[in-house]
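In: Provided below are the primary sequence and the corresponding predicted coordinates.
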Amino acid sequence: MAAFVSLRPRGSLGPEKLVAHRREHLAACKDPRTVSIRDELPKTTSGEILRRELRGRTSA
C-alpha cells in the first residue's frame, strides 16, 4: 500500500513528523509501506482525487 501526501504551502509537517503521526494514528496493518510527498495531487474538475493516475505512478 502506498500513500500520497500533498502538504499545505505554509505547513510545518516534515517527513519525520509525518512518520510519527501515521504510526500514532494508524494500525500497523494500515500503515503504508511507502509515502510520496507531492506538490499537488491530480484532481478532477469537481475536486476529487484521481486515484487511477496515482496507481499508475506507483507501478511505473
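Out: Cool, got the structure.
In: drop to CA atoms for contacts and neighbour counts, all remaining ones
Out: Fine.
In: And for Arg23, the neighbour number?
Out: Burial measure for Arg23: 14 neighbouring residues, criterion other Cα atoms under 10 Å.
In: Got another one to weigh against that:
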Amino acid sequence: MEGPQGSSSSDEKELVQGMRDKKEHVIRKTLFVPVVIGIGVTVTATVELELLNFSFNCE
C-alpha cells in the first residue's frame, strides 16, 4: 500500500469504508449462523412437542 503521501484523502476514506464494510459483513455472517441454528432448533423442538402432544391425544 505504498503511494504518494500527498494523495487525496478520498482514497483513504474509501479504503477505510471498504474495511468497515468487510468487518460488518464478517460480523453479520458470524451472527447469522447461530441465529439460523437457533431457529432450526426451536422449530424442531416445537414440531417434536406438537407431535408428542398429538400422539398423547390419540391414545
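Out: Received it, and whenever you're ready, just let me know what you need. Not measured: the values here are computed from a predicted model.
In: Tell me how the two chains score on TM-score.
Out: Here the superposed chains carry a TM-score of 0.22, computed using TM-score structural alignment, normalised by the length of structure 2; 17 aligned residues with a Cα RMSD of 2.5 Å.
In: Number of residues surrounding Arg55 of structure 1?
Out: 12.
In: In which helix or strand does it reside?
Out: Under the criterion of DSSP states H and E, Arg55 of structure 1 resides in helix 51-59.
In: dump the residue contacts of the closest residue to Ser36 of structure 1 other than its chain neighbours.
Out: Spatial nearest neighbour of Ser36 of structure 1, chain neighbours left out: Phe4 (4.9 Å); criterion: Cα to Cα, 6 or more residues apart in numbering. Phe4 of structure 1 makes contact with 35-38, 41, 54, according to Cα atoms under 8 Å, 6 or more residues apart in numbering.
In: what about Ile37 of structure 2, how many neighbours?
Out: Ile37 of structure 2 has 11 neighbours, counted by other Cα under 10 Å.
In: Lys17 of structure 1 too?
Out: 11.
In: elements contacting the strand or helix carrying it?
Out: Using DSSP H and E, Lys17 of structure 1 falls within helix 15-25. Applying 3 or more Cα pairs under 8 Å, 6 or more residues apart in numbering; DSSP states H and E, we find helix 15-25 of structure 1 packed against no helix or strand.
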